[in-house]
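Q: sequence unknown, structure follows:
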């Protein structure tokens, strides 16, 4: 009987862990329910643990701002806070500011304060921390996963979203921060159309950039995952299929690689087809102009006339 109960406990624990892992997996998680790239960030005012109130719009960095939603109970929050401190220390001089938003529980419990204080101390975070005591901002932004990050430009517009803080998300965040600060030029692929004139989704481009980096570092499984993320955002992204094919080939998965190449070729051909209107115009231009018959039409030369003079 005791063994049966113990087995049930283990089963429930395993199920709970599986659910949590599923929720925290960035590729499966919805990003933000009410916040998207290009939106102007919703302003808010929240208190620090010391009672000071901070307002987002008054705390924006000269060039970029990171808003990080985190919790002491979240295992991925601690490494994120540490990494953000490193990024902040490196780029504060370049115009970056960081604000941590603690989202411990929907109902505030002062007994949680020591855990929050300890988490901040362990991360050595020197940037401001505010407390979202009733989840008002959490819900306003539509946060789904903890931790999550919103990156803003100097105007307070959202330029990137990171959820779950995976290794891929971590690398993408660093790239996005540098680009927003103007320290690196945006990749040509972001604005450049492919040969057929097709312009891919910008978020898909970001995923592909990471896939190409992983491919160059021989991190083929990560390259595969990032390429698939790009395809999930833009199902007709030719280059994403080609990078995926290469990543699969490097893993010895020849059939899957060949299938990805076929998809790339399919969409490549589709993008290169001219629009229907252009086809009709091409036909008209290619059709030779009909030659007018002799003696007809506005450009016909007048044939000579014979005039008979009758003497008077």
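A: Ah, there it is. From a predicted model like this one, the values you see are computed outputs, not experimental measurements.
Q: drop to CA atoms for contacts and neighbour counts, all remaining ones
A: OK.
Q: and the longest helix along the chain, which residues are buried?
A: Secondary structure of the chain per DSSP state H: the longest helix is helix 2-24. Residues of helix 2-24 classed as buried: 23, 24 (neighbour count, 16 or more other Cα atoms under 10 Å).
Q: take a look at this one as well, against the first:
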């Protein structure tokens, strides 16, 4: 969408927290003020998908947030750094991706963008159902609604048939067609906002089902670890379980402890139910590191 229309979308989604575009050639993060007191907050990140220019280090005046520079030691030549960061870092922590077709050159541009991300692949070790969902936002460009539907259906068929690895990168893809620009901004983007809410609800349900609904502490620590991992080896899989054990202040070597514990428990003739319960509790407490659990 044109920049002016894109700003209207963000203003509609973020309510009063949207104060215009921030840095160009950067990823800007905003919170939906309407979710500040909700159980689950909604964060929106917007950026230019087709611009390959990255923000220079320490560009302009320093903001209120801490700046941290992480050097990249190696980079594949087949893909841009921006696309690698999207595919193998950001998408591991994103629940939903919204692509505005007009921003990337129409449906053909959408196909190119998605196909490129699919070829790069996801770095996540989590189940495929945890991959982010995709909403493609379109506007009516022809006089025939039927033709628009056929074009969208063909795009879905084309991507799924020519990119067999699609579901390894994304768990779902859907379309959202915006109404005419003659409507007010609130009315025009109402269906888009509803689609986002439904997709986020379904994603949250899936993550809870698979026990991967991370807390804010999880996200912060895991994102920092994943950032260093991708800068050191961009094509290596990021193992979420192994990452939680890095710099672990607790000893994760259970074998020798279990042997001694079982030997002493046998001598004391302690019931097996009590032994198993105690061992399970100890392992569980070790898995939840200090500050990595919610109350």
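A: Here it is on my side, so go on. On a predicted model such as this, the values are computed, not experimentally measured, just so you know.
Q: just the TM-score for the two chains, thanks.
A: The TM-score (TM-score structural alignment, normalised by the length of structure 2) is 0.25; 129 aligned residues with a Cα RMSD of 6.4 Å.
Q: list the helices and strands the longest helix of structure 1 packs on?
A: The helices and strands touching helix 2-24 of structure 1, judged by 3 or more Cα pairs under 8 Å, 6 or more residues apart in numbering; DSSP states H and E, number zero.
Q: what's the neighbour count on residue 136 of structure 1?
A: 14 (other Cα atoms under 10 Å).
Q: quick one: it and residue 100 of structure 1, what's the gap?
A: As judged by Cα to Cα, to the nearest Å, residue 136 of structure 1 and residue 100 of structure 1 stand 15 Å apart.
Q: can you check residue 204 of structure 1 too?
A: 27 Å.
Q: host element of residue 261 of structure 1?
A: helix 254-272 (DSSP states H and E).
Q: also residue 134 of structure 2?
A: Counting by DSSP H and E, residue 134 of structure 2 is part of strand 133-139.
Q: helix or strand next in line after that strand, which one?
A: helix 145-162.
Q: residues contacting residue 246 of structure 1?
A: residue 257 (Cα atoms under 8 Å, 6 or more residues apart in numbering).
Q: show me what secondary structure element comes after the longest helix of structure 1.
A: By DSSP H and E, the next helix or strand past helix 2-24 of structure 1 is strand 45-47.
Q: give me the buried positions along that following strand.
A: For strand 45-47 of structure 1, a neighbour-count test (16+ other Cα under 10 Å) marks 46, 47 as buried.
Q: against which helices or strands is the helix or strand that comes right after that strand packed?
A: Moving toward the C-terminus from strand 45-47 of structure 1, the next helix or strand (DSSP H and E) is strand 53-55. When contacts are defined as 3+ Cα pairs under 8 Å, 6+ apart, strand 53-55 of structure 1 packs onto strand 45-47.
Q: helices or strands next to the strand it packs on in the packing?
A: strand 53-55, strand 129-131.
Q: counting contacts, what elements does the last one pack onto?
A: So the one you mean is strand 129-131 of structure 1. Using 3+ Cα pairs under 8 Å, 6+ apart, strand 129-131 of structure 1 sits against strand 45-47, strand 96-102.
Q: comparing those, which comes out most buried?
A: strand 96-102 (a mean of 23; mean count of other Cα atoms under 10 Å).
Q: after that one, which helix or strand is next?
A: helix 113-123.
Q: of the helices and strands packed on strand 45-47 of structure 1, which is nearest residue 247 of structure 1?
A: Closest approach to residue 247 of structure 1 among these (Cα to Cα): strand 129-131, 40.6 Å.
Q: what's the next secondary structure element after the closest one?
A: helix 136-141.
Q: ok, then the element right after that following helix?
A: Following helix 136-141 of structure 1 in sequence, per DSSP H and E, is strand 148-153.
Q: ok, then the element right after that next one?
A: Next along from strand 148-153 of structure 1, by DSSP H and E: strand 158-163.
Q: next SSE downstream of that next one?
A: Next along from strand 158-163 of structure 1, by DSSP H and E: helix 167-180.
Q: distance to residue 121 of structure 1 for the helices and strands packed on strand 129-131 of structure 1 - can I get that in TSV?
A: Output for those, formatted as TSV (distance: least, Cα to Cα, whole Å):
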stretch	distance to residue 121 of structure 1
strand 45-47	18
strand 96-102	13
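Q: closest to residue 191 of structure 1 out of the ones you listed?
A: Of those, nearest to residue 191 of structure 1 by Cα to Cα is strand 96-102, at 24.5 Å.
Q: other SSEs contacting the closest one?
A: strand 64-70, helix 77-91, strand 129-131.
Q: buried residues, the last one. List them.
A: Going back to what we said before, that points to strand 129-131 of structure 1. Buried-residue list, strand 129-131 of structure 1, by 16+ other Cα under 10 Å: 129, 130, 131.
Q: go on, the longest one?
A: Of the residues in helix 77-91 of structure 1, those with enough neighbours to count as buried (16+ other Cα under 10 Å) are 77, 78, 80, 81, 82, 83, 84, 85, 87, 88, 91.
Q: which residue packs closest to the second one, ignoring adjacent ones?
A: So that's residue 78 of structure 1. Nearest residue to residue 78 of structure 1, sequence neighbours excluded (Cα to Cα, 6 or more residues apart in numbering): residue 123, at 6.4 Å.
Q: for the fourth one, same thing?
A: Closest residue to residue 81 of structure 1 apart from its sequence neighbours, by Cα to Cα, 6+ apart: residue 123 at 5.8 Å.
Q: tell me where the stretch 51-200 of structure 2 has strands.
A: Assigned by DSSP state E, counting those that start in this stretch, the stretch 51-200 of structure 2 shows strands spanning 96-100, 133-139, 172-178.
Q: what about residue 232 of structure 1, how many residues nearby?
A: Residue 232 of structure 1, neighbours per other Cα under 10 Å, totals 15.
Q: related to what we said a few turns ago, reformat the helices and strands packed on strand 96-102 of structure 1 as CSV; add distance to residue 4 of structure 1.
A: Converted to CSV, those look like this (distance: least, Cα to Cα, whole Å):
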stretch, distance to residue 4 of structure 1
strand 64-70, 38
helix 77-91, 36
strand 129-131, 43
